[in-house]
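**Q** Fold the following.
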Amino acid sequence: MIRIKKYHIVTICFYLFYSITYAQHEYEEMSFSELESIIIHTENHFNSLGRASRIMTIETVIDVSEKFNPKQKYYLKAHSYNALGKVYYTNKDYEEAIKNYKIAELFIKELDGYPELSIDINNNIALVYINGFNKPKKALRRIKHIYENSNDLNEKSQHVLALNLANIYIRTKNYKKAYDLLEKCKKYFINNQQDISKLATTYASYGEYYYRFRQYSNAIKYYELAATITEKNQLFRQAMTIYKKYEDLLVKIGREDKAYAILKKYTKHHQTALDIEKQEAHQYKKQLTVSEEKNTVETKKAKQSKTISIFTVSLLLLCLIFFCFFIYNHRKIKTLGQSLALRNKELKISKEKSDHLAAVKTKFISTVSHELRTPLYGVVGLSSILMERITDKENHKFIKLMKFSADHLLNLINDVLQVTKMESYEIHLDKSSYDLKNLADDIKNSFEYQAEKNGNTLHLNLDPDIPNQLIGDAVRLSQIFINLISNANKFTKNGNIWLNFINPVITDNEVEITFEIKDDGRGIPLDKQELIFDKFSQANSKDHTTGTGLGLHIVKNLVNLHGGDIKINSSPGKGSTFYFTISFEIDKKNEAINKENNTKNCISLNTKDYNVLIVEDNKINQIVTQNILKSKEYHSEIADNGLIAIEMVKKKRYDLILMDLNMPKMGGMESTKIIREFDPHIPIIALTASDTQDTIKAILHPDSGFSDFMRKPYKNEEFFKKIELNLNTSISKAS
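**A** Modelled structure (predicted):
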């Protein structure tokens, strides 16, 4: 009995080996067009062919394609791997599906003149992204690109693409575009009844569209239409999908009775589909049984042979099977190696392009930042000086308006550059110690004038349990509050604005703080609350208030950068509350040290005793900086570039140097290093209109020689505070 079973196994192995080798031999005799027809036939008869049979057929074509010229070989492989991806996609094996689609994409990129196959591959990849991996944005990029370049396709293919694109637009909440495409598809598929399954899909998409808009009666109507079509045409798998979505809708709106009826239909079609698949499996099993019966007859005849002959033949067959498996596996590895080589080549080229574009973008940001902020420094500085000097009320009013416009333009430029840097991943959080209470007071004081202009009162509430001294990025945190308070002030008239620092949770060396920016202004409608954080977006497009619509987008990104998540609670006429929670490290060492420094560092300066060297090539900026210093009675001298500055510092003693970076003949970086060779103690403050990460890193590097830096244009209070701090530090070192 045991001997019969062993021989039976050998016979089955022989049968499988014979089937594979016979099929491969048969395909090797075929022409290019015949093999192409085999792939198309396999794609068009997925339901009638078994999964194993489909995979074996396609992989045999891939192996045989090696005999053709490169163009024909790449086409057959691209078409075959695409078909193989469809087999895995149908069985919901999305990992294998995407792998085969990507290999197909690599081969088709090496060819020209096959737009339909290229578009079909990209469309299939997009379907895996949306249905398999739930990545609608990736799918959207694929589908949108091929849809916009689908003029060479036939009308049916164009509408199938449009339907896929509409479904992705629904997933990504771009409802207007989704609706337009659905209307187009509905009209076409109604007039072309041979594509009845696509009409059912279109109606189901309408159902999902109206479901998301909460127009539930319309959603029910279209789900019913879709279900009727699938019922009538016995599209059981499609009917299951539609009834599942229909049931979810009914449960959502509280129609449990009807939902139960739909669930029963879903169960019925699920069972029907299983029965059909069982029937197909049964037929396949019957074919195997016939083969086994034939083999049994041969086995009975073979029993008459001697045991030694059976063993020898079996051993030879097994060796042959292993040898064929080795050859087959070798070919597969060779194909995969070729695909990986192509992919690596593409990745290398893409990386080089990406690095080049990143460098160009960084240089562009640096140049634009410098070229825009430098003249603005002159406008803001001169208008500030004129405001202090002109006493005539009418002219003072004009100067004030000019300064307001310049400040507004500067804010717009800063917003645009900030968004650009965020998209380039150039923003990183600094880690330095700062006093949170002082930061909150500074923000409140800087906004009180603007708030009063709108008749608003600004309130600051800071929980006494919050530690004063924290470690983090005070500049980025200030940007969050400034943008949110500015937004609240813009849409609140004769009301109140609250800046609340509350609910501290202290654990070891960390504190978690909740921040609220609250107003009693006009509020934001519920349907607009998600949109206001998008770029260039405002709650009301008919609003005539100033602004780019970038402020809240910047806030959201900066809060995310801190590890928080900003949320909003608002309703029309009742005001708005923006709130988020961020964790900070507590600076316990500086908590005590700063209390001592607050008394030690407040050294009263006699500004008449100090001489400042201004190194600046721009004549307007020279006038502005010199006059700002003059307003506090500092003495100052001018050097037009770094070379002149070096000679002046060698000949005369200065108490502090204000050093511009971009100058002819010699810039600030190089001249500062030379000055440090013979004067290591004089404070040197870098003045830069650039705001790129590379520039700031270069200034803060220990070997740069700079004591501090400031971005142009700056506020006069900040300017004098920096100068006094560096002069005091210099005095402390000298003493």
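
**Q** For the rest of this, base every contact and every neighbour count on C-alpha atoms.
**A** Noted.

**Q** What segments of the stretch 251-400 of the chain are helices?
**A** 256-302, 307-389, 393-423 (DSSP state H, counting those that start in this stretch).

**Q** Now tabulate those helices in TSV and tack on mean neighbour count.
**A** As requested, those are exported to TSV (neighbours: other C-alpha atoms under 10 Å):
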stretch	mean neighbour count
helix 256-302	14
helix 307-389	15
helix 393-423	16
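
**Q** So for Ala204, which of those sits nearest?
**A** Ala204 lies closest to helix 256-302 among the helices of the stretch 251-400 of the chain, at 14.8 Å (C-alpha to C-alpha).

**Q** and the angle for the closest one with helix 307-389?
**A** 150 degrees (axes from the mean of the first three to the mean of the last three C-alpha atoms, to 10 degrees).

**Q** Phe17 and Glu388: what is the separation?
**A** Distance of Phe17 to Glu388, computed by C-alpha to C-alpha, to the nearest Å: 97 Å.

**Q** now do Glu96
**A** Glu96 is 73 Å from Glu388, by C-alpha to C-alpha.

**Q** got it, and Asn726?
**A** Taking C-alpha to C-alpha, one finds Asn726 at 26 Å from Glu388.

**Q** Likewise for Ser576?
**A** In terms of C-alpha to C-alpha, Ser576 sits 38 Å off from Glu388.

**Q** Then Leu181?
**A** Spatial separation of Leu181 from Glu388 under the definition C-alpha to C-alpha is 61 Å.

**Q** same deal with Phe719?
**A** Separation of Phe719 from Glu388 (C-alpha to C-alpha) stands at 16 Å.

**Q** Also Met659?
**A** Applying C-alpha to C-alpha to Met659 and Glu388 gives a distance of 26 Å.

**Q** The structure of the following sequence is requested for comparison with the preceding one:
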Amino acid sequence: MRCPKTNIALVIISFFALKSVVAQSYSTNKEVDSVYFLNQPKIESLVRNDSLYEATTLLNETITYSKKNNLNAQLADSYFALGKILTKMSNYKNAETYYLKALHIYDSLGSNKGKDIAFSGLVSTYLLDKNYTRFDSIYPIAQRQSKSINSELYFKNLDSEVKRYYYAYENQKLYETSKFALEQLDSTDFSKITISGTYEDISSLKNRFRLSYAYHNAIAKIKLPNNKTYGYKELFAIDENDLKVAFDNEDHDDAYRKLGTFNYYKYLYYNQINKNLDSANKYLLKSDTYKYRALIDFENRNAKNGELIYKIINTEQQLNLANELQKQDAKTSKILIWITTLIGIVLLGTLVVFFFYFKARKNVTKINRELKESNKKLIDIDKNRLEFFSILSHELRTPIYGITGLATLVNQEKDEEKRQSYLDSLISSSSYLSVLIDNILQANKLKFDKKELRQKPNNINNIVQNVIGTVKVAAKDKGIELKTNIETFDDSEQLLIDKVAFSQILINLAYNAIRYTKEGHVCINVKEKKRTSDTLRLRFEIKDTGIGIKEEHRSVVFNAFENRTFLEKNSSGSGLGLYIVKTLLKSHNSDIDFTSQPNVGTTFFFEIDFDIAPTAEDNIKTLSAYKKEMHVLVVDDNKVNLLITKKNLEKIEGYHAEIVTNGREAISMIKNKAYDLILMDINMPDMDGYEASKHIRMFNPKIPILALTALNSSEILMKAQEAGINQIITKPYNFEDFKAIVLNHSNASDLYFNCIAFETM
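**A** Predicted coordinates:
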């Protein structure tokens, strides 16, 4: 049965009229019954109970109302409260925005207390974001503001500065700042102080500050070389339960980490100083428990923050949609007056609205589905990273345990043949540990920066033989034959090669082949592919008779972490080696590929174009012709490093070494005695190698200064050049390379600022 068109029109008119009346009634009631004043206690209660979504919704409503009614003071308070919530959610960028909005309004209102809390909020946000540049710029401003009104936030900001040096591992500044904070706290009468923030228990505020300062002061003393005893004494004087209360206002994972550190240093005391194994194990167990809690809490907080962000985004979309519907209702109310003449336009408009409404819903559904998929991927990545750190812990402990055990066996063994066998295994374990640590550091560095090659003349045969020497013990331990097949090259021919980066490529591939080969052999082949007057293209192949790789796994072989998914039953490696190889080869404008057959073996191969270095016969003749007694001063605060460097120097004919343990004493000795060469450690207490070198250059601009450091970056090279250091030797180094660079400076009295990065394996 068909309805008359007039009835349809009447129904539509009635619907819109009723909808308009209801909308107007709802709007009027809302304006009369709901005035959105900031309910600070309720906001604080919601934040304490982690009801951040409800708190954010309430604040958004308050902000909207405050803007509409020009309630600037309430608007500033709402911005500040929203900044605190976003900081708690680790959304530091947006938190900074809202704190700055609040600060601008407080400043326009002349509210000193408002400016005080806004500055303090920015200090906390920059601290948690590890943005120390902005922290250092805003901190003195915040302290001047707090001091001007005698606010307790002066001590909260001071606590943030203490944590800033704690997080940045600046132990000397940590000690000085925490000591200053304790002195300031003791000289302040809290009964006369102005309270700017909000606290559950003001009476215990001073004690909480004191415990936090004392904890960080004790940690700083333990880490500093001359205050360990006092540091442990002060650490044991702190009650753990009181410390828990002091850390109660911090995020749980951060509090648990600090409590874990608190118990870990107690473990170190009983393990290294008091030698009480039962107590040591007790505190180690407590430390691990707190660290585990911190990890769980961190995971839960990240998951919860993800859900909150999703809910907030979804709510904003719903609010926008509701605003659009309200606007449409307002239009409909006006059109109702002319409904009899404009019914066609109203119907058309309604159809358009419904069309976009359903289109918007479809888009929201699609976005929600994509967000869920993205969240699942993030959870999988986090799971893989946790698994990686678990594996990494095992990978590090294994060679460390081997090194410790083998060193003991070497010390106890009388049979020279067995001692040599133990020493070979010890070298293998240390080489593997060095490669593993290099891989970890390299993976983190390459993720953010492209590797800049530092090319110097080197012989390809020597580099390959050094690689063979590094991995041969590992192959011997597994009973695997290690072969090389290198085309004959002119020994005098030098190629421009970044020895460290290129050696790391070959070492990772060789170790990888040995790890996945149970029996048979591993072979390194080097072939000449193309030669011009200036360049030489070489092809490198690393073949093994190992487990092989299935074709279906080709896409993940060179991915960090992922490449372990198909090798879990075959190896416990870190999963970084091949990723680093492929990344380093990109810096050489090359790429890597492989052929493989499961249970037969794998061949990895790549080609690199090297520039041929100019011949240096004249330099060699000059060096070989120059001989005299050389007196060298070695400066290092580590006695083991001093011994190693001194012995290596004395192995060079005609060289005599004197040692000194700090920079100031070195300056004094150089002023009173003539030396031919200085070997200077970079990282030393009191006066580091840079400062010592600057002082030496003031009265002796020509003596060669070589820096010994385990650090390796362009920043180190730049600082060395500014300090007047001639050359960098990166530890650990190969003796022959060390000897060559020392001899190169034997007649280098006219050299100055010849800062060339000397890197070896």
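
**Q** What's the TM-score once they're superposed?
**A** Here the TM-score for the pair of chains, by TM-score structural alignment, normalised by the length of structure 1, is 0.45; 401 aligned residues with a C-alpha RMSD of 5.1 Å.

**Q** show me where structure 2 has strands.
**A** Assigned by DSSP state E, the strands in structure 2 fall at 456-458, 481-486, 495-497, 521-531, 535-544, 592-597, 601-612, 630-635, 655-660, 677-681, 705-709, 727-730, 756-758.

**Q** before we move on, back to that, mind checking which of the helices of the stretch 251-400 of structure 1 is nearest Met648 of structure 1?
**A** helix 307-389 (24.6 Å).

**Q** Leu59 of structure 2 against Ser78, yeah?
**A** Yes: with contacts counted by C-alpha atoms under 8 Å, Leu59 of structure 2 reaches Ser78, the gap being 6.1 Å.

**Q** From Ala488 of structure 1, how far out is the nearest residue to Ser570 of structure 1 once chain neighbours are set aside?
**A** In this structure, Ser570 of structure 1 finds its nearest non-sequential neighbour in Ser576, 4.3 Å apart by C-alpha to C-alpha, 6 or more residues apart in numbering. Separation of Ser576 of structure 1 from Ala488 of structure 1 (C-alpha to C-alpha): 8 Å.

**Q** the more surrounded of these two?
**A** Ala488 (27 against 23; other C-alpha atoms under 10 Å).

**Q** and that one, that one's in a helix?
**A** Yes: secondary structure of Ala488 of structure 1 (DSSP: H, G, I helix; E, B strand; the rest coil): part of a helix.

**Q** leaving aside the residues next to it on the chain, what's closest to it?
**A** Nearest non-adjacent residue to Ala488 of structure 1, counting by C-alpha to C-alpha, 6+ apart: Asp519, 6.2 Å away.

**Q** Same question for Ala239 of structure 1.
**A** Using C-alpha to C-alpha, 6+ apart, the nearest residue to Ala239 of structure 1 is Thr230, at 5.4 Å.

**Q** tell me which element that neighbour is part of?
**A** Following DSSP states H and E, the helix or strand that holds Thr230 of structure 1 is helix 216-232.

**Q** buried sites along that helix?
**A** 216, 218-220, 222-227, 229-230 (16 or more other C-alpha atoms under 10 Å).

**Q** Am I right that the residue nearest to Ala239 of structure 1 is in contact with Thr201?
**A** No: contact criterion C-alpha under 8 Å: Thr230 of structure 1 and Thr201 do not qualify, at 9.4 Å.

**Q** Report the contact partners of Leu433 of structure 2.
**A** 396, 399-400 (C-alpha atoms under 8 Å, 6 or more residues apart in numbering).

**Q** how close does it sit to Val410 of structure 2?
**A** 19 Å.

**Q** just Glu607 of structure 2 next, same as before
**A** Glu607 of structure 2 is 42 Å from Val410 of structure 2, by C-alpha to C-alpha.

**Q** likewise Phe502 of structure 2?
**A** Distance from Phe502 of structure 2 to Val410 of structure 2, by C-alpha to C-alpha: 33 Å.

**Q** do Asn305 of structure 2 as well
**A** Distance from Asn305 of structure 2 to Val410 of structure 2, by C-alpha to C-alpha: 54 Å.

**Q** and what of Lys291 of structure 2?
**A** On the measure of C-alpha to C-alpha, Lys291 of structure 2 and Val410 of structure 2 end up 36 Å apart.

**Q** For the two, indicate the residue with more neighbours.
**A** Higher neighbour count among Lys291 of structure 2 and Val410: Lys291, with 22 against 18, using other C-alpha under 10 Å.

**Q** So Tyr434 of structure 1 lies in a strand, does it not?
**A** Yes: applying three-state DSSP, one finds Tyr434 of structure 1 inside a strand.

**Q** That one reaches Leu470, doesn't it?
**A** Yes: here Tyr434 of structure 1 lies in contact with Leu470, judged by C-alpha under 8 Å, at a distance of 5.7 Å.

**Q** if you count what's nearby, which of the two comes out ahead?
**A** Neighbours of Tyr434 of structure 1 and Leu470, each counted by other C-alpha under 10 Å, are more numerous for Leu470; the result is 24 against 19.
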